[in-house]
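generate a structure from the sequence data that follows.
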Amino acid sequence: MRKNLLFIFSAICLLAGCAQQPKLPTFRNTGNPLVKDKFTADPAPLVHNDTLYLYVGHDEYYEGQDTAHGGKEFNITEWLCYSTKDMQTWTDHGVVLKPTDFKWGIGEAWAAQVIEHDGKFYYYTTVQAGEPYNSKAIGVAVSDSPTGPFTDAIGKPLVTDDMTPNGPRGWWNDIDPTALIDENGQAWLSWGNGTCFLAKLKPNLTEIDGDIEVIDLPHYVEGPWLHKRGDLYYLTYASFGQGRENISYATAPSMEGPWTPQGELTGMAENSFTIHPGIIEFQGQWYLFYHNAVLTLDGHAGAIGRRSVCVDKLHYNPDGTMQTVVQTKEGVSK
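Model (predicted):
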């Protein structure tokens, strides 16, 4: 009898604990920008178990930001995650990773991507590294859940400036990682500012395997994104337009190339110097995520370091090329 009472008491406590867990906030998709209560940038979508997860950097205002330059316009100290099952109702999962979660990281949460493999979620991201690196570096964190907690997978950067074949460029050479596992099960990583790097990953997904290649892409600036559709691989990236970035892409029959430039996918983002593609198929529809800088929050207008994530539908031509995407205010809201 005593054992039964203890079991019942434990079950009641467990249920009470579950009931007390805070309910995550949600919001409706009312058009672009998608997220309207925070400045967000560098969208990275992932689909897992009929849910789309969207990872973004949290652009944060600070006093003096409007006159800052040389990279100090950006104040991004955490990555956020949102999810949806229908593109209309979104759940805010809050902060899922910070640069300081890497013991070698000292700040700046720049662009990232999360992929799933064998039940693990790998978070490839840009972190400002301290001694002895003193530059931007690529880190990798891992979790059993798409919403974390994520922990540093190897205790050191995955890619540092001394590894890349274009010579030392210091603080912004190794940024904006994107990852993909090809049809043969080989994992790849691409990244870079000013130079587009591409490398194989070892089966553990936490080590570079072999040489780091340079992919020659016209007007390449940063922000590569890898995806596959049908028999084609796509490398989409931020390219230099008329004084600001737009989005261009190249295609290849395999990750080994050759990569064929296909021109621009979309024009420059409204009010934003940067733009960053994130491409995913969800429930039979392809989407292009990107950011502009049209949102105003707390009296602070959008700017180079105060951006806002958007999404529009993406369509393909019969030959596999992507149709030009027109950035809209309606986005994919109903």
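
make it CA atoms for all contacts and neighbour counts henceforth
Will do.

in the stretch 51-200 of the chain, which spans are strands?
Under the criterion DSSP state E, counting those that start in this stretch, the stretch 51-200 of the chain contains strands at 51-59, 76-84, 89-97, 105-117, 120-129, 135-143, 151-152, 178-181, 187-191, 196-201.

count the residues that sit near residue 204.
Counted with other C-alpha atoms under 10 Å, the neighbours of residue 204 add up to 9.

repeat for residue 57
Per other C-alpha under 10 Å, the neighbour tally for residue 57 reads 29.

tell me where this structure has helices.
2-20 (DSSP state H).

spatially central residue in it, please.
Among the residues of the chain, the one closest to the centroid is residue 44, at 3.1 Å (C-alpha atoms, centre = their mean).

here is a second sequence; please produce its structure as well for comparison:
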Amino acid sequence: MNKFTSLVATAVLSCSSFALAQQNPVFPGNYADPEGIVYNNTYWIFPTYSAPYEEQIFFDAFSSKDLVKWEKHERILDNKEVKWANKAIWAPAVLEKDGKYYIFFGANDVHPGEVGGIGVAVADKPEGPYKDLIGKPLIQENVNGAQPIDQFVFKDKDGTYYMYYGGWKHCNMVKLKPDFTGILPFEDGTFYKEVTPENYVEGPFMFIKDGKYYFMWSEGGWTGPDYKVAYAIADSPFGPFKRVNTILEQDPEIATGAGHHSVIKVPNEEKYFIVYHRRPLGKTSAHDRVTCIEELHFDEQGLIKPVKMTFEGVSHP
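Prediction:
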């Protein structure tokens, strides 16, 4: 082997090793607002199809046994099954209850006086097909200044289901009926509570760790480079949610526009992953967003450590 051939062989080997090591983005295509969850020992990601609003009329989903190799499930829900949704179907929130699988979603980028808002669909399998549950938006009104989008459904310790939602820098919480066909009043008789933390813009998410409620959200503008994720810790699902810190933001060496995330906990382990979208360097279109995963770490006080974005992503959990 001469010197030139040796150099070529080394370069090919290096490229192959890089290809094997690079796991972010976790699957090809423009996908954003990823909701990660574990169903039956399989990891699932339900993202927004990132495209102009008139083309955002369906959801794909992705499943994996190891967070590395992903299987695509196409059009698990589209607007043929949601008659009132004609564009901007985005930001799914997912859960399983009593053997049924649910997707909550925003549709139509609704403004006051328009038809749209937060809907819910149901299926017998994680990969669908999903059908509109109630045939109309679950929440359509603009309450407390919160656009009815970016919903996250949270099951509390006592089995109560709450939904946190809202764009336009306002976040509400509501109490869901057990069958998800509507909302119930809180103990004080009200139906909506505003829980907006400092700098909140959109994309709420909640999980419980060591008895504490970790409430997370996105800040900045989703179309620009300064999108980011911050969080609060509270003793109750009602807050108050006092901002602790930013934990995910752009990195000039990796990507910009990092935000609208979710968190996956490995079953039976104290191991957590953050699933989020970011905009690759050199990309400027609002729709150039890709889904990525990093491990989420905590310090001794339970505070979330800043997330370092990588191209390597995660290996088998």
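
quick one on the thing from earlier: figure out which of the strands of the stretch 51-200 of structure 1 is closest to residue 20 of structure 1.
Minimum separation from residue 20 of structure 1 across the strands of the stretch 51-200 of structure 1 (C-alpha to C-alpha) falls at strand 89-97, 16.9 Å.

name the residues that touch the closest one?
Residues from elsewhere that reach strand 89-97 of structure 1, judged by C-alpha atoms under 8 Å, 6 or more residues apart in numbering: 24-29, 78-84, 147-150.

recalculate using a threshold of 10 Å.
Applying C-alpha atoms under 10 Å, 6 or more residues apart in numbering, the contact partners of strand 89-97 of structure 1 are 23-30, 34-35, 52-58, 77-85, 109, 123, 125, 141, 146-152, 333.

what span of structure 2 is that strand aligned with?
Aligned by TM-score structural alignment, strand 89-97 of structure 1 corresponds to residues 69-77 of structure 2.

run the chain-centre distance for the matching stretch.
Taking C-alpha atoms, centre = their mean, to the nearest Å, one finds the center of stretch 69-77 of structure 2 at 16 Å from the center of the full chain.

now do the buried residues in that stretch.
70, 75-77 (16 or more other C-alpha atoms under 10 Å).

kindly report the same for stretch 19-32 of structure 2.
For stretch 19-32 of structure 2, the buried set under the neighbour-count rule, 16+ other C-alpha under 10 Å, comprises 23-27, 30-32.

how about those in JSON lines, adding distance to residue 14 of structure 2?
Compiled in JSON lines, the buried residues of stretch 19-32 of structure 2 are given as follows (distance: C-alpha to C-alpha, whole Å):
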{"residue": "23", "distance to residue 14 of structure 2": "16"}
{"residue": "24", "distance to residue 14 of structure 2": "18"}
{"residue": "25", "distance to residue 14 of structure 2": "19"}
{"residue": "26", "distance to residue 14 of structure 2": "20"}
{"residue": "27", "distance to residue 14 of structure 2": "21"}
{"residue": "30", "distance to residue 14 of structure 2": "27"}
{"residue": "31", "distance to residue 14 of structure 2": "28"}
{"residue": "32", "distance to residue 14 of structure 2": "30"}
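
so which of those belong to strands?
When DSSP state E is applied, the buried residues of stretch 19-32 of structure 2 are split such that 31-32 fall in strands.

what is the nearest of the buried residues of stretch 19-32 of structure 2 to residue 280 of structure 2?
The closest of the buried residues of stretch 19-32 of structure 2, once distances to residue 280 of structure 2 are taken by C-alpha to C-alpha, is residue 25, at 9.3 Å.
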